[in-house]
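J.: model this:
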Amino acid sequence: MQTLGYAAKTSGSALEPMAFDRRDLRPEDVAIEILYCGVCHSDLHTVRNDWGFSTYPVVPGHEIIGRVTEVGSAVTDFLVGDHVGVGCMVDSCQHCDQCHGGEEQYCREGMTQTYGSPDRVTGDITKGGYSKHVVVRQEFVLNIPDGLDLSRAAPLLCAGITTYSPLRTFGVGPGSRVGVVGMGGLGHMAIKLAVALGAHVTVISRSPSKQGDAEDLGAHAFLVSADEGAMEEAANGFDVIIDTVPVKHDINPYMPLLDIDGTLCLVGQVGPLDEPMTVPMIMGRRRVAGSLIGGITETQEMLDFCGRMDILPECEMIRMDEINEAFERMEKSDVRYRFVIDMASLSA
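T.: So this is what the prediction gives:
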């Protein structure tokens, strides 16, 4: 099947239209017409080869909402016309302990990412959701709950599950005290999800000017990290802190905020941090952890939860041909809080 997408040909090039072929359906495959695709900071990093492992041409996009157009002969869970989602992975080995445990993102043989990974059968490099169509193994296709706004649901497939998974892993529920560092695409979802799970949520920010936005998103409190007195008063006040900052930064100011056995979980920065001080960890049995996305079962759980609680990202809709400008704005944090591409604009 020939389709059209937007691709970066080199690390220094802008995204531009590119026609390419999607594979013929295997028995377990689902063909999807893409309706909307979220724009993630990881897309920008991959296009720029910031992490050093990009393969060109790269068609980004791993927050996909679409409509099923065809199913393979062995597909049992989806019908033509179903509204579905695809997140950050499209395959895994399916036989290791992590895959059997519903943690495909930690597949022992490595998950197949939605873009930039070799296909497990052909070796062809996968291409993502900045395109009109995608073909995905049925085990990695997700049901979109009825009533969830399709035009705003796409970022749930990465920003949503990236923050939901550690909240669930570390037992956040009614009475939990959660801090959120950073209030971008990930951070604003962490706030909404933690509030819906019953936690008392505090946004931790350097800038007092963001307090109104934090309250609009549902946060119960706001802590200015540059205010030494306020930080001292907040010591031992959190069970979990979700750190969404996507660049190298200093986590030391946040560690004393955790109560004994508290956890600071990194979900933003992929790479180095400033040198950590171990004293707060040792003296309070505090932990620094990391988390990737979630498995397929947990991602479906998150989507169903958002459907029940009417949780959706705050989105700005763009045309496909506005993607390079959107990347520039995203670098300046000039988006509230996630771009979503209307794929109808690609054919136009």
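J.: rest of the way, CA atoms for contacts and neighbours
T.: OK.
J.: ok, Ile191 touching Gly198?
T.: No: counting by Cα atoms under 8 Å, Ile191 stays clear of Gly198, with 11.0 Å between them.
J.: Among these two, which residue is more densely surrounded?
T.: It is Ile191, of Ile191 and Gly198, that has more neighbours when counted by other Cα atoms under 10 Å, with 28 against 14.
J.: After the strand or helix carrying that one, which helix or strand is next?
T.: Take DSSP states H and E as the rule and Ile191 turns out to sit in helix 185-196. The C-terminal neighbour of helix 185-196 among helices and strands, as given by DSSP H and E, is strand 200-205.
J.: Which neighbouring elements make contact with that next one?
T.: Applying 3 or more Cα pairs under 8 Å, 6 or more residues apart in numbering; DSSP states H and E, one finds that strand 200-205 contacts strand 177-181, helix 185-196, strand 221-224.
J.: out of these, nearest to Ile125?
T.: Within the helices and strands packed on strand 200-205, the stretch nearest Ile125 is helix 185-196; the backing value is 27.0 Å (Cα to Cα).
J.: relative orientation of that closest one and strand 177-181 in degrees?
T.: 170 degrees (axes from the mean of the first three to the mean of the last three Cα atoms, to 10 degrees).
J.: And this one, please, so the two structures can be compared:
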Amino acid sequence: MTLTVPALAAPAANEPLVRTTIDLRTPGANDVAIDIKFAGICHSDIHQARDEWGVGLFPMVPGHEIAGIVSAVGSEVTRYRVGDRVGVRCFVDSCRECTNCLAGEEQYCLKGEVGTYNARNYDGTPTYGGYSTAVVVDENFVLGIPDGIELSEAAPLLCAGITLYSPLKNWKAGPGKKFAILGMGGLGHMGVKIAHALGAEVTVLSQTLSKQEDGLRFGADHYYATNDPTTFTELENEFDLIVNTVAANLDLERYLGLLALDGTLVHVGIPTEPDQIRMFWLASQRRSIAGSKIGGIRQTQEMLDFCAANGIGADVEIVSIDQVNEAYERVIRSDVRYRFVIDTATFGTETPTDA
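T.: Just a heads-up that it's a prediction; the model follows:
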């Protein structure tokens, strides 16, 4: 038996998303069925729906920032009950046996983690994401959303939040550390909020000062425009850690020059073209360049609990199902402050059917 539910899908690369239905598996013994309430729109949804990374499986139902309510649980589920507030993030399975999985770093599974959408389960069946009204996920890949965070504001934490929390924790941002966030978009605004709550001295490096008021409200101590050449002389050798959220090729040598001794530039925004630097900029102050994806399940739950304890949620604009294609264009134009979230109630009152 399968469950047929409404969804929004890209039928093919570069085609507008359209309403459709998808079939979900009947929950197994270890599965949790979730009524999706909100689904965040991540820029990577656009990349994949338009097949800009060249790995599109169509029809594709995007969405890996999922917040909802448990509607059913399998017979062996122990972590969740019907009615619990839960979330699903960027992947829904991993091999659970490799060194990285056993270390709680499932996002780096050596066999390859199973993406929430645009992927195949290990049995070959396709995965479908959060632009729908329901999802079925193994309980080991479901997160509990604490009280104190609105579900709409929690959804983007499942990607944007953990994407910033993970490098901030791994590179020990906190009291006495000077941290800079490069870019003040959906990722960057979460970096400001989380780094401030961790106790770091926070600087925003944005192309212009247009979002300065927001940055300071989120907790930034300083705000600089990167289109001002004096920024790079004034802040030379300043930071212990810079996290780059910009998915475009930049003059990395300019930003490496802002790092202090043993400073690290961590990339979470991934451009499509390779970068090139001279090793002098690393050797001169023992600097490092690194990359980071997201956190594992354990760290993601830690992040959610941290955000709840510190009153942190994403700043969101809620859109309907019929506004998603427009929202995609606005994301590309950077016309959102700071994350779009789909209200799945706008699918209407159509009742899921068993087949």
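J.: Quick TM-score on the pair, please.
T.: The pair, once superposed, lands on a TM-score of 0.98 when counted by TM-score structural alignment, normalised by the length of structure 1; 347 aligned residues with a Cα RMSD of 1.1 Å.
J.: Which among the helices and strands packed on strand 200-205 of structure 1 is found nearest to Thr10 of structure 1?
T.: Comparing these under Cα to Cα, the one sitting nearest is helix 185-196, at 26.0 Å.
J.: Contacts for the closest one, please.
T.: 40, 159-160, 162-164, 167, 172-173, 178, 180-181, 200-201, 203, 217-219, 242-244, 268, 309, 311, 313, 336-338 (Cα atoms under 8 Å, 6 or more residues apart in numbering).
J.: in stretch 201-216 of structure 1, what counts as buried?
T.: Going by neighbour count (16 or more other Cα atoms under 10 Å), the buried part of stretch 201-216 of structure 1 is 201-205, 211, 214-215.
J.: scratch that, stretch 285-300 of structure 1
T.: Buried residues in stretch 285-300 of structure 1, counting neighbours by 16+ other Cα under 10 Å, are found at 286-287, 290, 292-296, 298-300.
J.: now do the same end-to-end measure for that stretch.
T.: Taking Cα to Cα, to the nearest Å, stretch 285-300 of structure 1 runs 33 Å from one end to the other.
J.: What of stretch 130-148 of structure 1?
T.: Across its full length, stretch 130-148 of structure 1 reaches 21 Å end to end, with Cα to Cα as the criterion.
J.: Stretch 89-107 of structure 1 now?
T.: Across stretch 89-107 of structure 1, the terminal residues are separated by 11 Å (Cα to Cα).
J.: Looking at the buried residues of stretch 285-300 of structure 1, which two lie furthest apart in space?
T.: Arg286 and Gln300, at 30.5 Å, using Cα to Cα across these.
J.: Show me what Leu24 of structure 2 aligns to in structure 1.
T.: Applying TM-score structural alignment, one finds that Leu24 of structure 2 aligns to Arg22 in structure 1.
J.: nearest residue to its match other than its sequence neighbours?
T.: With sequence-adjacent residues excluded and distances taken as Cα to Cα, 6 or more residues apart in numbering, Arg22 of structure 1 is closest to Met1, at 5.1 Å.
J.: Distance-wise, check the one you found relative to Glu215 of structure 1.
T.: Distance from Met1 of structure 1 to Glu215 of structure 1, counting by Cα to Cα: 47 Å.
J.: Then Met343 of structure 1?
T.: 32 Å.
J.: Kindly report the same for Arg336 of structure 1.
T.: From Arg336 of structure 1 across to Glu215 of structure 1, the span is 14 Å (Cα to Cα).
J.: what does Thr112 of structure 1 give?
T.: From Thr112 of structure 1 over to Glu215 of structure 1 the distance is 38 Å, taken as Cα to Cα.
J.: Same question for Gln113 of structure 1.
T.: Taken as Cα to Cα, the span from Gln113 of structure 1 to Glu215 of structure 1 is 35 Å.
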